[in-house]
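1. Predicted coordinates and the sequence they were generated for:
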Amino acid sequence: MAAPNITSDQSALLSLKAKITGDPHEILASNWSATSSVCDWKGVTCGFHHRRVTALNISNLGLTGTIPPQLDNLSFLMSLDMSRNNFYGELPHELIRLSRLRVLSLGINMLSGNIPSWLSGFLPTGLFNISSLEAIALRSNSLSGSLPSSICLRLQGLTWLDLGRNKLSGVIPTSLSECSKLQVLRLFYNNFSAVIPEGFGNLTVLVELRLGGNNLIGVIPEGFGNLTALVDLRLGRTI
């Protein structure tokens, strides 16, 4: 089998284009053409030396469609931002193969189903196995399921986790306190229950914590006094 190259990247992106049923500004329709270099396409960034796709940013373009499994062929991809569009359906489990991925931003779409097992069991657990991930943003979709108990086992570099405004349930795992580099944690407006983990006091570089709009009970853990970097704390039913 031939080694993956820029042609593989082009084929993967054309598979995505084929799944787009709505492109109101005709950006992909007019710009993503097999007659031009993929590195010149709107929203595509290529590496300087190896000339492979390293970033895809097609956020806020009003696109409608589904996410094809062929995106897993973007083997040099480090950042994927498809937020603020109208993508629907489930996240393909094949995306777990994006071993270089650092940023995943799919917030404010219409994605549904369980968080892909590649992301977290029902949340599909594999996403949380992509150890290179530093930011996960899946806010304002319709994702269901629960967070895995070992969520931080491999995500030691995670700095940003935004799962607000979904349909997640269960308890907030205590193991989140092991994501020691976490700066932003947004779990607001889901269906989480039980108490806020005491271990959250170990998140000493946390700047923003938003847990409002859930079914949490109990008291604020004493460990919150250790969160000296915290500037935005929201526990009530606020936006």
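-> Good, I have the coordinates. Numbering: from 1, shown residues only.

2. Please count neighbours and contacts with C-alpha atoms only from this point.
-> OK.

3. Show me what secondary structure element comes after the longest helix anywhere in the chain.
-> Ordering each helix of the chain by length in residues (DSSP state H) puts helix 6-18 first. With elements assigned by DSSP states H and E, the helix or strand that comes after helix 6-18 is strand 20-22.

4. Could you name the helices and strands sitting against the very next helix or strand once past that following strand?
-> Using DSSP H and E, the next helix or strand after strand 20-22 towards the C-terminus is helix 27-31. With contacts defined as 3 or more C-alpha pairs under 8 Å, 6 or more residues apart in numbering; DSSP states H and E, helix 27-31 has no helix or strand neighbours.

5. Can you list the buried residues in helix 27-31?
-> Neighbour-count burial for helix 27-31, counted by 16 or more other C-alpha atoms under 10 Å, picks out residue 28.

6. Show me what that helix is in contact with.
-> Residues from elsewhere that reach helix 27-31 (C-alpha atoms under 8 Å, 6 or more residues apart in numbering): 17, 23, 41, 42.

7. ok, now stretch 46-62?
-> So stretch 46-62 is in contact with 5-6, 9, 22-25, 39, 42-45, 74, 76-86, going by C-alpha under 8 Å, 6+ apart.

8. Quick one: residues contacting the nearest residue to residue 97 once chain neighbours are set aside.
-> Of all residues not flanking residue 97 in the chain, residue 72 sits nearest, at 5.8 Å (C-alpha to C-alpha, 6 or more residues apart in numbering). Listed by C-alpha under 8 Å, 6+ apart, the contact partners of residue 72 are 12, 94, 95, 96, 97, 98.

9. Just flag the most distant two among those.
-> In those, two members sit farther apart than any others by C-alpha to C-alpha. They are 12 and 96, at 15.2 Å.

10. Please compare the first structure with the one that follows:
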Amino acid sequence: MEGVWKSKPKGQLDSLSRCFIACPFIVLISLVHTAHTQQNQTPPTDPDEARALNSIFQKWKLPVQSSYWNISGKPCSGRAIDNETHFDDDNYNPFIKCDCNFNNGSICHITQLKVYALSVSGPIPDELWNLTYLFNLNLDQNVLTGPISPSIGNLNRMLYLSFGINALSGEIPKEIGMLSNLSSLAFGTNNFSGPLPSELGNLTKLEQFYFDSSGVSGPIPSTYASLKKLRILWGSDNALTGPIPDFIGNWTQLTQLMFLGNSFDGPIPSSLSALISLTDLRIGGVLNRSSSLAFIKDMKNLRILLDKCLDFAANFPLTFGQL
């Protein structure tokens, strides 16, 4: 009869019930299998980079927790490739991050390396310069010694490069000037010697430059006039000589300028008056004390002024009638 619901035979109901009970487990097993398959399908790490990284860590006697990533077999795995773990997370050190999208997703390259404040000592292993896909390298606050190899010029993808607070020596290699994409460069608090390389003037994308207490000496190269994107420059406590260049007045994006503890020839150039974005200005060691503070009158954002040339220090806001 039409419109009358007909019950299913008992055997069919039992079969249907078993399906409802079993299906969730089948789906769960399928998901686990899929996840396992995806993990196994993670592209391999470039073998040259894997060997280089292992050699670096062995020479520096660095242990790595296996829960982070598989240093011995597949460095680009685990935390090194997930999107949730950030490179700057203090819980992961030493640490790498990888990019597995190269060659249509068939290979992973190491793109970031952090060995921060782990008391690593000795020279920088040559194998480091084989990690040519690095764009972020942080070796701050260790006990690294010896020179930086000219082979650093191989790292032409580098954006953020930091060797600060170590015991590195020798001259700053001019090959750093080949890293034309650099946004941040830090080699302060080291035992370097010699001049600032003129080739660093090629770093026209540089926004942050830290070389305070680095040991460099001599004049600021004229090629640095090209560094017009600088926002932060720390150059205190070196043996810099000659005049403070007029072209610094063209670095109009500067918010911090620190030149304490050098041996500059005065006076402080009036061109610095164009640096109206400055919030922190510290200048000292200018041999000719005929400088004045007139150049700061339009620096409305200035919050810290320390001028050891004039034995003057102030915290702002400050009315210019006090000068």
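-> Ah, there it is. Keep in mind that what you see is a predicted model, and the values were worked out from it rather than measured.

11. what TM-score do we get after superposing?
-> Once superposed, the chains reach a TM-score of 0.85 (TM-score structural alignment, normalised by the length of structure 1), with 223 aligned residues with a C-alpha RMSD of 2.3 Å.

12. filter the contacts of stretch 46-62 of structure 1 to the buried ones?
-> Applying 16+ other C-alpha under 10 Å to those flags 5-6, 9, 22-23, 39, 43-45, 74, 76-86 as buried.

13. quick one: what's aligned to residue 108 of structure 1 in structure 2?
-> Aligned by TM-score structural alignment, residue 108 of structure 1 pairs with residue 165 of structure 2.

14. what number of residues lie near that match?
-> 21 (other C-alpha atoms under 10 Å).

15. Tell me how far it lies from residue 37 of structure 2.
-> Applying C-alpha to C-alpha, to the nearest Å, the value for residue 165 of structure 2 to residue 37 of structure 2 is 44 Å.

16. one step back: next one: the match of residue 108 of structure 1 from residue 217 of structure 2, what distance?
-> Between residue 165 of structure 2 and residue 217 of structure 2 the computed distance is 18 Å (C-alpha to C-alpha).

17. do residue 246 of structure 2 as well
-> Using C-alpha to C-alpha, residue 246 of structure 2 is found at 19 Å from residue 217 of structure 2.

18. quick revisit: wait, a helix at the match of residue 108 of structure 1?
-> No: under the criterion used here (DSSP: H, G, I helix; E, B strand; the rest coil), residue 165 of structure 2 is coil, not part of a helix.

19. Surely it is in contact with residue 120?
-> No: with contact defined as C-alpha atoms under 8 Å, residue 165 of structure 2 does not count as touching residue 120 (11.8 Å).

20. quick one, what contacts the closest residue to residue 211 of structure 2 other than its chain neighbours?
-> Among residues not flanking residue 211 of structure 2 along the chain, residue 188 sits closest, at 4.0 Å (C-alpha to C-alpha, 6+ apart). Residues in contact with residue 188 of structure 2, defined by C-alpha under 8 Å, 6+ apart, are 163, 164, 165, 210, 211, 212, 213, 214.

21. With residue 135 of structure 1 instead?
-> 102, 103, 104, 105, 158, 159, 160, 161.

22. Give me the subset of the contacts of stretch 46-62 of structure 1 lying in strands.
-> The strands in this structure, assigned by DSSP state E, contain 22, 44, 45, 79, 80, 81, 86 from these.

23. Now do the same for the last one: its match in structure 2.
-> Right, residue 86 of structure 1. Applying TM-score structural alignment, one finds that residue 86 of structure 1 aligns to residue 143 in structure 2.

24. Could you verify my assumption that that match touches residue 122?
-> Yes: in terms of C-alpha under 8 Å, residue 143 of structure 2 counts as a neighbour of residue 122; the distance is 6.9 Å.

25. The equivalent of residue 116 of structure 2 over in structure 1 in helix, strand or coil?
-> Using TM-score structural alignment as the criterion, the counterpart of residue 116 of structure 2 in structure 1 is residue 59. The assignment at residue 59 of structure 1 comes out as coil when based on three-state DSSP.

26. any idea how far residue 129 of structure 1 is from residue 59 of structure 1?
-> When distances are taken as C-alpha to C-alpha, residue 59 of structure 1 and residue 129 of structure 1 turn out to be 25 Å apart.

27. go on, residue 179 of structure 1?
-> Relative to residue 129 of structure 1, residue 179 of structure 1 is positioned 13 Å away (C-alpha to C-alpha).
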